[in-house]
Structure formats: structure tokens, C-alpha cells
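[1] Let's see this in three dimensions:
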Amino acid sequence: MKNLVLLILLVFSVSCAQEKKTIVGETEWQKEQNADFKDATKSPLKDKDRKTFTGLDFFKFDSTYVVNATLKRTPDSEWFNMKTTTDRLTKERVFGILSFELKGQSFKLNVYQGKDLMTTEGYEDYLFLPFLDDTNGSTSYGGGRYIGLRIPDGDTIVIDFNTAYNPFCAYNEKYSCPIVPRENYLPTEIEAGVKAFKKH
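    Okay, the predicted model is just below:
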């Protein structure tokens, strides 16, 4: 009987170790992403892709891609309909313009605020930073990537490109994803964040 209990415990601990081993990632953010993608209640993956999923493909974490940006707020900007990959339109406005230096070059990006999210619990101060760059269509998803930010108290904001993630429609066409506006194109390679998803 004692041996049986030991055997059950051993099998249990091995299976737990295997469970834990599947949550890979170089940073906490990467681990969280992988855990969410493994979780059927949160994952955008199709069932067949989730069953074989072992982890997203990330660029190696690089602190060069963590930048301090100056936020110039645009309080008078108009609400507009941002196009998505489906017929759905999402009401957004340019919350401000982010100016920053990256690898000796100066860049600007518009950061957006969603009308619906402003009234959604937990997202009242959420800002949406979609961008395109020269890795799109090769090492990263062709449609560009997103970064989630929060409204800062002052006029500086940290952009961590290591947390750039793919729209859900990169994994499953049933999702409706905002299309990155052309003005948010960065004429450089952002080798940080999530890479292109290779479907099985």
C-alpha cells in the first residue's frame, strides 16, 4: 500500500513538473503570455494549435528596446472609426504623440484611446499602441503588432517593445483586429516582442 501511495505521488509530481515545464519564457511577461495561450479559456489559438502549443516564439529580451518616450497629449483630437480585419469599426482617438529615441534614431508614434474601453472596468486608463516595422512579414507578423500602455501622471511613458504582441487574428481568423494605421510605421527593425506564429 505504501509503495502504491509513493508511486501515485511520484506520477503526480512528474506530471506536475511536466505541466510547469510547459510554461516557458525568458521574462515574467513571456511566461504570462505562454500561460494564457495554453489556457483554453483565454487562448486565441485554434484547438488543434493549442494541443501542440509549447510556447510562443519571442525575440530575445533586449533592454535597448525599453525606451522613455515623451507624451504630447492631444486633448482636442476627434473620435474616428479605426478599421479592423472584419466589417467592425472601433471608435478611437489619438490620445497623444509619443516621441522617443531608439538606437540613435528619433521616432514618433500615435497612441490611441478606445471609447468603449474608457468605460470598461480595469481599462479606464488603457492606451493602445499599434505599430508597423521592417520585421513585418519576415520575422514578425505581417499586420504589425500592439503594445498596451496606461495613461501616465506626467508627460513621460515607458515603451517596452519586448512586450509587443500579435493581434489575435494572427492565430485565428475568427477574431476582429484593429488594422495598424500607416502613420504608425517605424522605418527600422524592431527585433523585440513576439515573433510571427508558425501554424502547424
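
[2] Could you use CA atoms for every contact and neighbour count after this?
    OK.

[3] Residue 141: how many residues sit nearby?
    The number of residues packed around residue 141, counting by other C-alpha atoms under 10 Å, is 21.

[4] That one against residue 197, yeah?
    Yes. Look at residue 141 against residue 197 with C-alpha atoms under 8 Å: they come within range, at 7.2 Å.

[5] Quickly list what's touching both of these two.
    Here residue 141 and residue 197 have residue 170 as joint contacts, going by C-alpha atoms under 8 Å, 6 or more residues apart in numbering.

[6] Mind listing what's buried along stretch 163-175?
    Within stretch 163-175, the residues scored as buried using 16 or more other C-alpha atoms under 10 Å are 163-167, 169-171.

[7] And whichever strand or helix holds residue 68, what's buried?
    In the assignment (DSSP states H and E), residue 68 maps to strand 66-73. Applying a neighbour-count criterion of 16+ other C-alpha under 10 Å, one finds 66-71 buried in strand 66-73.

[8] Check stretch 84-100 too.
    Per 16+ other C-alpha under 10 Å, stretch 84-100 contains these buried residues: 89-100.

[9] So which of the residues you listed belong to strands?
    89-100 (DSSP state E).

[10] so what does the strand holding residue 68 touch, helix or strand wise?
    Applying 3 or more C-alpha pairs under 8 Å, 6 or more residues apart in numbering; DSSP states H and E, we find strand 66-73 packed against strand 89-102, strand 156-160.

[11] want to try TSV for these, with distance to residue 181 as columns?
    Supplementary listing: the helices and strands packed on strand 66-73 in TSV, determined by distance: least, C-alpha to C-alpha, whole Å:
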stretch	distance to residue 181
strand 89-102	11
strand 156-160	18
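
[12] Could you also give me the structure for this next sequence, so I can compare it with the first?
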Amino acid sequence: MKKFIFLTLLILTACISQSPNHHLSEIKKFQKKLNTDYKSAKETPLRGSNFTNFKQHPFFPIDLKYRVTAKFIKTENAVPFEIPTSSGKTKSYKEYGKAYFSLEGKELDLTLYQMLSLTKKSGFNDYLFLPFRDETNSKETYGGGKYMDLRIPKNDVIILDFNQSYHPFCAYNAYDYNCPIVPEENKLPIRIEAGVMYEDVYHH
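    Modelled structure (predicted):
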């Protein structure tokens, strides 16, 4: 009987953790942390009046249709390569895998990368980098695209929550930051109305 109760509790916990309320809570936590980081003099990319006048980021309304379950296929024998950056330099990355998913009636895919220097740092060895562009760029969002932080999945499924996508630092400060340019293969032919928006006050 005790084992049955214990298993029931485990199942209920798993169900709750996957509920819409849980997803909404995670997105709001992401938004709160991003705002907190940009208000911190040690963390923010903002300078001058952009920093002193900063209150909070504008976000698209949270929409769980932009939280998609994707099939993940790891790239075997990937060769390190250089991604061009906003400053004209390059950074070393390795393709880690591809995520395949459906959104807005289209079959789409995005490539995920590992930054080689990060794999040597404690706590970042399973970190994945997802840069992407979509049809909102240069309109509601930064023209250079957006980023998403992910972790290596334990199986062949990965969650892409575009509600937790953000702009690169160079969107707010092109002089002090060196940001990877989104590869052409990660340009989506749809609008992703999720995550951080871009206001005129940040344009440079």
C-alpha cells in the first residue's frame, strides 16, 4: 500500500510539473531574472541613460503555443568551426544537433551549437546555444535575431520555449560586445511572437 501511495505521488508530481501553470511560472521566472540582470551594474550590457532609464523589458504576451516539443537528433562526428560575430571576429563552436518541430502549420528545424570555450567551464559542459531569426526581426524584435539557452537533453526530445528567447547583448550595446551572428540555416520563415521585444530606445 505504501509503495502504491508513493508511486501515485510521483505520478501526480510529474503531472503537476508539466502543467500549463508550471510552464507559465518558468517563463515569468525567466522574465524576472532578465529584468534583474539588466538592472544590475555588474550584469547589464546597458550604458549611460539606457541603463539609468531602464525599468523592464517589453515582452510579447506569453503564449504556450511557442513552447514546442521537438525531436532531437545529435550530430555525429561534428567538426569545430568558426561563427562570424558582430565585431567582424569569429568564435569557435561545434554543431551539437538538430531540433525538428512543427509550428504554424510548417515543418521546421533549428541547429543547436556548443561554444567550445564554455565546455571547459564547470556547470556549462552541457550548455547548448540556439541562435535564430524569424519574421519579427527588424520589426518587433532586433534585426540580428535572438538567442535561446538550452541544456543537452537526456533523450531524443528537447523543449524549445521561445517565450524564453532574448536578444544578444550587442542589440543594446554594439561597442562593448562581440555577438555570434545567426547562421543562415537558423532563419525561420514564420513570425515568432514570443520572448523579448525591442524598443526604439535601444536602437543605435
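
[13] Could you point out which of the helices and strands packed on strand 66-73 of structure 1 sits nearest residue 57 of structure 1?
    strand 156-160 (17.2 Å; C-alpha to C-alpha).

[14] Comparing that closest one with structure 2, how large is the average distance?
    Average distance, strand 156-160 of structure 1 versus aligned residues of structure 2 after superposition (mean C-alpha distance after the TM-score superposition for structure 1): 0.4 Å.

[15] just the angle between that strand and strand 89-102, please?
    90 degrees (axes from the mean of the first three to the mean of the last three C-alpha atoms, to 10 degrees).

[16] so where in structure 2 does stretch 125-140 of structure 1 end up aligned?
    Here stretch 125-140 of structure 1 aligns to structure 2 at residues 126-141, judged by TM-score structural alignment.

[17] Show me which helix runs longest in structure 2.
    Longest helix in structure 2, counting residues (DSSP state H): helix 20-39.

[18] Determine the angle, from 0 to 180 degrees, between that helix and strand 157-161.
    60 degrees.

[19] Can you give me the neighbour number for the closest residue to residue 103 of structure 1 other than its chain neighbours?
    Among residues not flanking residue 103 of structure 1 along the chain, residue 64 sits closest, at 7.3 Å (C-alpha to C-alpha, 6 or more residues apart in numbering). If you count neighbours by other C-alpha under 10 Å, residue 64 of structure 1 ends up with 12.

[20] residue closest to the middle of structure 1?
    residue 165 (2.4 Å; C-alpha atoms, centre = their mean).

[21] isn't it right up against residue 141?
    No. Taking contacts as C-alpha under 8 Å, residue 165 of structure 1 lies outside contact range of residue 141: 9.3 Å.

[22] Please report how far residue 134 of structure 2 lies from residue 147 of structure 2.
    To residue 147 of structure 2, residue 134 of structure 2 is 11 Å away according to C-alpha to C-alpha, to the nearest Å.

[23] Next: residue 54 of structure 2.
    For residue 54 of structure 2 relative to residue 147 of structure 2 (C-alpha to C-alpha), the value is 21 Å.

[24] Now do the helices in structure 2.
    Going by DSSP H, structure 2 shows helices at 2-17, 20-39, 49-52.

[25] neighbour-wise, which of residue 54 and residue 147 of structure 2 wins?
    It is residue 147, of residue 54 of structure 2 and residue 147, that has more neighbours when counted by other C-alpha under 10 Å, with 20 against 13.

[26] Which residue comes closest to the more buried one once chain neighbours are left out?
    Closest to residue 147 of structure 2 by C-alpha to C-alpha, 6+ apart is residue 131, at 4.3 Å.

[27] and if you look at residue 78 of structure 2?
    residue 95 (6.0 Å).

[28] Centre of the chain to stretch 41-56 of structure 2, how far?
    21 Å (C-alpha atoms, centre = their mean, to the nearest Å).

[29] again, but for stretch 133-153 of structure 1
    7 Å.

[30] hang on, the earlier thing: can you tell me which of the ones in strands among the buried residues of stretch 84-100 of structure 1 is nearest residue 40 of structure 1?
    residue 90 (26.1 Å).

[31] I figured the closest one hits residue 81, correct?
    Yes. If you go by C-alpha under 8 Å, residue 90 of structure 1 and residue 81 touch, sitting 5.4 Å apart.

[32] wait, residue 118 of structure 2 sits on residue 125?
    Yes. Contact criterion C-alpha under 8 Å: residue 118 of structure 2 and residue 125 qualify, at 6.6 Å.
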